[in-house]
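Asks: No sequence on hand, only this structure:
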């Protein structure tokens, strides 16, 4: 990912927050020289102090057959248009602000109890009330049967690349003017960017 200096994010806590808030990722691998991508929810966990991404794909999806080789996981964060009319200075051109995180690592297949625990953790995170409202969906035997059609994996993160393009290259007056627009927006992406922009109170 091309990241000009002002837009680079190195703070691991900010990176983890973006990933946690945007868990529907795109896993990209290369098979025989051809890129392949799968869209899937993933969780970021800590294992002995290391960031690890866990997820699963359908067994019918051939993507798991290239696990064991380097892959890229893409997390698209908040994003939105910027009109040149919003700036205090002129002239300017339209642009698009956005936050994105790339994770590089090697997916490893997990099986047995570890795979089952992964599936239960996904349910607990994304549907924490399910055990009370639909308990049969979380019974171990039911989940074990479902695991037969899935391939679970873990991907230790070898490198993060993170970018927050939020008008850091603009004069403060322009940046604050865009932030004010975002703060008053009904779009949750724009409000989320406002909270991340330099100069926030």
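Replies: Received, thanks. As the structure is a prediction and not an experimental result, all values here were calculated from the model. Numbering: from 1, shown residues only.

Asks: From now on I want contacts and neighbour counts done on CA atoms only, so please keep to that.
Replies: Noted.

Asks: Show me where this structure has its strands.
Replies: Secondary structure of the chain (DSSP state E): strands at 24-31, 34-41, 43-47, 50-58, 71-82, 95-105, 108-110, 150-165.

Asks: Comparison target, given below:
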């Protein structure tokens, strides 16, 4: 990503928060047959040292990605949205796009069938926990294990990351407040999650 010092996000805890709140990721591999990209849910391993995620891919994606043979890029996209120069109120005419994005790098570890099944169960439990009547793989473990055979579990311990948090840091406070207000209420380009992230960051 373009290097702009004021937008660089180098705090691992903030990257973990980004993963935690935005668990739909893009996995990109440079393979012998060219670039391959897939999209899967990921879960942060909270107790791990550094940044580590677990996920799964559907067969035959593990072969297409040549998983375990080389480093992959995992892209996590947080809130983002268009910012009109008309919101600045300063005569500026150049639009932009605010966003929070992390590029994470690591070599996947292929999980055993048993650990993959545990991770799949944890994944379901993680997302079902807020439902009024949570579902679980335990409801029919035998059927769940049959379905799990069509997946390959992975763990990626990140060796490095490159992240950006571009949230109008180059604008005056009154302009930032106008951008936030439009992101909360504009009939064409409202992005409440982005507005909330801007309030959090600019309030730090």
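Replies: That came through, no problem. Because the structure is a prediction, the values reported are computed rather than measured.

Asks: need the strands of the first structure in JSON lines with distance to residue 183 of the first structure and mean neighbour count, can you?
Replies: Listed next are the strands of the first structure as JSON lines, based on distance: least, C-alpha to C-alpha, whole Å; neighbours: other C-alpha atoms under 10 Å:
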{"stretch": "strand 24-31", "distance to residue 183 of the first structure": "25", "mean neighbour count": "19"}
{"stretch": "strand 34-41", "distance to residue 183 of the first structure": "28", "mean neighbour count": "13"}
{"stretch": "strand 43-47", "distance to residue 183 of the first structure": "28", "mean neighbour count": "15"}
{"stretch": "strand 50-58", "distance to residue 183 of the first structure": "32", "mean neighbour count": "19"}
{"stretch": "strand 71-82", "distance to residue 183 of the first structure": "12", "mean neighbour count": "20"}
{"stretch": "strand 95-105", "distance to residue 183 of the first structure": "14", "mean neighbour count": "19"}
{"stretch": "strand 108-110", "distance to residue 183 of the first structure": "41", "mean neighbour count": "17"}
{"stretch": "strand 150-165", "distance to residue 183 of the first structure": "17", "mean neighbour count": "20"}
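
Asks: what's the closest of those strands to residue 182 of the first structure?
Replies: Closest of these to residue 182 of the first structure is strand 71-82, at 8.9 Å (criterion: C-alpha to C-alpha).

Asks: and residue 95 of the first structure, what does it touch?
Replies: Residue 95 of the first structure is in contact with 81-84, counting by C-alpha atoms under 8 Å, 6 or more residues apart in numbering.

Asks: try it again with 7 Å
Replies: By C-alpha atoms under 7 Å, 6 or more residues apart in numbering, residue 95 of the first structure lies in contact with 81-83.

Asks: What of residue 17 of the second structure?
Replies: No contacts exist for residue 17 of the second structure under C-alpha under 7 Å, 6+ apart.

Asks: Against residue 181 of the second structure, how distant is the spatially closest residue to residue 89 of the second structure that is not a sequence neighbour?
Replies: Ranked by C-alpha to C-alpha, 6 or more residues apart in numbering and with sequence neighbours excluded, the top spatial neighbour of residue 89 of the second structure is residue 175, at 7.5 Å. Look at residue 175 of the second structure and residue 181 of the second structure: by C-alpha to C-alpha, to the nearest Å, they are 10 Å apart.

Asks: circling back to that earlier point, what's the local residue count around the residue nearest to residue 89 of the second structure?
Replies: Close neighbours of residue 175 of the second structure, defined as other C-alpha atoms under 10 Å, add up to 16.

Asks: repeat for residue 124 of the first structure
Replies: So residue 124 of the first structure, with other C-alpha under 10 Å, has 14 neighbours.

Asks: quick one: it from residue 201 of the first structure, how far?
Replies: For residue 124 of the first structure relative to residue 201 of the first structure (C-alpha to C-alpha), the value is 35 Å.

Asks: Please apply the same query to residue 31 of the first structure.
Replies: Separation of residue 31 of the first structure from residue 201 of the first structure (C-alpha to C-alpha): 47 Å.
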